[in-house]
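> I need the structure of the sequence given here:
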Amino acid sequence: MNFKMIIENINYIGAMILFVIGLYTVLTHSNLIKKIIGINIMETSVFLFFVSIGYRKGAAAPIYESISGDGFFVNPLPAALMLTGIVVAVSITAFSLSIVIKIHEAYGTIEMDEIIKIRSVESDE
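Model prediction:
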């Protein structure tokens, strides 16, 4: 693999690494707060990926002005879509944290393993 190719695609590689870190966090931790943090890391990687798709090296911002003949523009659509995605991600995080608070009030813990044990004891009774 060529070093120049890695440098040119560093945004995509970074997005993939962030997504894997978030997925690993969600799958391996039983703490609900850590799972929410893992989901946030995965969301951030998706934002990075989509904004990187719209970027063009040497391109100008898509603002109306006179640009000589062969001028390129950065695609503004992925960035605009990601603004909506960020709003959705923040609202999902707030909702998830409020559910974790209710779970803690009901079970006294936010560890999934302990909650499963408590629920299995309750269902046996």
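
> going by C-alpha atoms from here, please, whenever you check contacts or count neighbours.
Noted.

> mind listing what the residue lying closest to residue 32 once chain neighbours are set aside touches?
In this structure, residue 32 finds its nearest non-sequential neighbour in residue 110, 5.7 Å apart by Cα to Cα, 6 or more residues apart in numbering. Neighbour list for residue 110: 31, 32, 33, 100, 103, 104 [criterion: Cα atoms under 8 Å, 6 or more residues apart in numbering].

> if you set the cut-off to 7 Å instead, what comes out?
31, 32, 100, 103, 104 (Cα atoms under 7 Å, 6 or more residues apart in numbering).

> make a ChimeraX selection of the buried ones in those residues.
Of the contacts of residue 110, the buried ones go into a single ChimeraX selection, burial set by 16 or more other Cα atoms under 10 Å:
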select :31,32,100,103
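
> mind checking which of the contacts of residue 110 are in helices?
Judged by DSSP state H, the subset of the contacts of residue 110 located in helices is 32, 100, 103, 104.

> want to put them side by side, so please do this one too:
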Amino acid sequence: MEILMSIVVGVLFMTATYLMLSKSLLRIIVGTGLLSHGAHLLILTMGGLKRGAAPLLGENADSYTDPLPQALILTAIVISFGVTAFFLVLAYRAYKELGTDNIEQMRGTESNE
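This is a model prediction of the structure:
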């Protein structure tokens, strides 16, 4: 299962990198969202995909699950949600001000493609 998750993380990173290198601001925002999802899955996979009981005192179980990766992922989800919301508001404001979401036109340089 870890190998499958590693392949999924690689595909997410590859897609996010492709989207972040484009000229459209909305594609860049989607790319950062995919990159954060890939990072969440990477943290979960590196923590180990084990089944076990919750680490509670007084409960006797054969194996326990480490709660640290889950806590890190929960914190990262909240942070990435805030960053994505900020990016969306910034992109909306830039579109209303400049009338485009093309990064090259926002800089003022025209490309002849």
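
> re earlier: quick check: the aligned residue for the residue nearest to residue 32 of the first structure in the second structure?
Using TM-score structural alignment, the partner of residue 110 of the first structure in the second structure is residue 101.

> please report the distance of residue 79 of the first structure from residue 49 of the first structure.
10 Å (Cα to Cα, to the nearest Å).

> which of the contacts of residue 110 of the first structure line up with contacts in the second structure?
Mapped onto the second structure and checked by both residues aligned by TM-score structural alignment, their matches' Cα atoms under 7 Å, these keep the contacts 31, 32, 104.

> residue 105 of the first structure: neighbouring residues, count only.
Counted by other Cα atoms under 10 Å, the residues lying close to residue 105 of the first structure total 11.

> ok, the alignment partner in the second structure of residue 60 of the first structure to residue 66 of the second structure distance?
Matched to the second structure by TM-score structural alignment, residue 60 of the first structure sits across from residue 53. Going from residue 53 of the second structure to residue 66 of the second structure by Cα to Cα gives 9 Å.

> looking at the two, which is more packed in?
residue 66 (17 against 14).

> return the residue of the first structure aligned against that one.
Per TM-score structural alignment, the equivalent position to residue 66 of the second structure in the first structure is residue 75.

> what ranges do the helices span in the second structure?
2-20, 25-47, 68-98, 103-107.

> post-alignment, the second one versus the first structure, mean distance?
Its matched residues in the first structure lie on average 0.7 Å from helix 25-47 of the second structure after superposition (mean Cα distance after the TM-score superposition for the first structure).

> list the contacts for the residue sitting nearest the centre point of the second structure?
Most central in the second structure under Cα atoms, centre = their mean is residue 36, positioned 1.3 Å from the mean C-alpha point. Residues near residue 36 of the second structure by Cα under 7 Å, 6+ apart: residue 80.
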